[in-house]
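S.K.: Predicted model, plus sequence, below.
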Amino acid sequence: MSVRWSFSWEDEEWLATRTPPADNNLKLAIETLIVPFGRSWQAVDNYLEVWRNMELEHGAEYSVSTPSAAVERISRDTVEIGDLYDQFEDVRLPVDEFVTLLTDLSAAMRNQ
């Protein structure tokens, strides 16, 4: 089964849902990370562009964060989302899942 994220805009924030379901900590990490994007798909697309450029320049070890969470690529296949304000426990997920969820968020914003 492939992993898919979907996003809904409720009470002035994006709520994340994962199939298969994510634990509450991972869901909170994603929702915290994306808070600064607001409803701006352009901000998400800019983030993804920087992410891809950093990959070209630095290979598998770099960081591209938002004001609400630190994101570090710790290997070719894994990212770690780090907590900045004691809101969640640091989590790891596959790079492909991370990029896909941001792409899906951008699409959700465009359709909002």
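M.R.: On my side now, so go ahead.
S.K.: Going by C-alpha atoms from here, please, whenever you check contacts or count neighbours.
M.R.: Fine.
S.K.: what's the neighbour count on residue 80?
M.R.: Using other Cα atoms under 10 Å, the number of residues around residue 80 comes to 19.
S.K.: Spatially nearest residue to it, not counting backbone neighbours?
M.R.: Distances taken as Cα to Cα, 6 or more residues apart in numbering put residue 92 closest to residue 80, at 4.3 Å, once the chain neighbours are dropped.
S.K.: That neighbour contacts residue 79, doesn't it?
M.R.: Yes. Counting by Cα atoms under 8 Å, residue 92 touches residue 79, with 5.5 Å between them.
S.K.: Show me which of the two is the more surrounded one.
M.R.: Counted by other Cα under 10 Å, residue 92 and residue 79 do not tie: residue 79 has more neighbours, with 24 against 18.
S.K.: Below is structure B, check it against A:
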Amino acid sequence: MRRLSAILHDPARAEFCIVAIPTELALLESGRLLRALRKDGVAVNHLVLNRIVSADGAGGDAFVARLSAAHAKCVAQARAIGESSGVRVTTVPFFDTEVVGLPGLRALGSALFR
């Protein structure tokens, strides 16, 4: 356990990437996790918001439009967290199918590393 702890606390060897869904509660918990990890000396440089529904996909559907607006608010909150803490924020869109296999991982990778 000491060796693992030493690795986790060495920013040259490890860093923590927080991944959250776009809800207010998830962002509050992510912010708390970020502060706790940093207080403990663990490097945190990335926050990923997963399954973002964009306004582009609303197509006139009222529910999707409300969901998109809520996600946009969460993205703005996440970016504020990122700016205040020096963490890079990345968004990943909501995929219409489950991300499985090599094609799914390629699509996910394209969204993450654009």
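M.R.: That came in fine, so what should we check first? As the structure is a prediction and not an experimental result, all values here were calculated from the model.
S.K.: Can you pull the TM-score for these?
M.R.: With the length set by TM-score structural alignment, normalised by the length of structure 1, the two chains reach a TM-score of 0.30; 50 aligned residues with a Cα RMSD of 3.6 Å.
S.K.: Helix, strand, or coil at residue 17 of structure 1?
M.R.: strand (DSSP: H, G, I helix; E, B strand; the rest coil).
S.K.: wait, doesn't it sit right on residue 28?
M.R.: No. Between residue 17 of structure 1 and residue 28 there is no contact under Cα under 8 Å: 10.3 Å.
S.K.: next helix or strand past the strand or helix carrying residue 47 of structure 1?
M.R.: In this assignment (DSSP states H and E), residue 47 of structure 1 forms part of helix 41-58. Downstream of helix 41-58 of structure 1, the first helix or strand assigned by DSSP H and E is strand 62-63.
S.K.: which helices and strands sit right next to that following strand?
M.R.: Packing partners of strand 62-63 of structure 1 (3 or more Cα pairs under 8 Å, 6 or more residues apart in numbering; DSSP states H and E): strand 69-73.
S.K.: now the strand it packs on and helix 41-58, what's the angle there?
M.R.: Between strand 69-73 of structure 1 and helix 41-58, the angle comes out at 40 degrees (axes from the mean of the first three to the mean of the last three Cα atoms, to 10 degrees).
S.K.: What are the buried residues along strand 69-73 of structure 1?
M.R.: In terms of neighbour count (16 or more other Cα atoms under 10 Å), strand 69-73 of structure 1 has its buried residues at 69-73.
S.K.: got those as CSV, with distance to residue 54 of structure 1 columns?
M.R.: Shown next, in CSV, are the buried residues of strand 69-73 of structure 1 (distance: Cα to Cα, whole Å):
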residue, distance to residue 54 of structure 1
69, 18
70, 15
71, 12
72, 11
73, 10
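S.K.: May I ask which two of these are separated the most?
M.R.: Maximum pairwise distance in those, criterion Cα to Cα, is 13.2 Å, between 69 and 73.
S.K.: Would you state the helices of structure 2 in chain order?
M.R.: 2-8, 24-39, 62-85, 101-112 (DSSP state H).
S.K.: Please convert those helices to CSV, extending it with mean neighbour count.
M.R.: Shown next, in CSV, are the helices of structure 2 (neighbours: other Cα atoms under 10 Å):
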stretch, mean neighbour count
helix 2-8, 11
helix 24-39, 15
helix 62-85, 17
helix 101-112, 12
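S.K.: Compare those and give me the one nearest residue 93 of structure 2.
M.R.: Nearest to residue 93 of structure 2, of all the helices of structure 2, is helix 101-112, at 7.3 Å by Cα to Cα.
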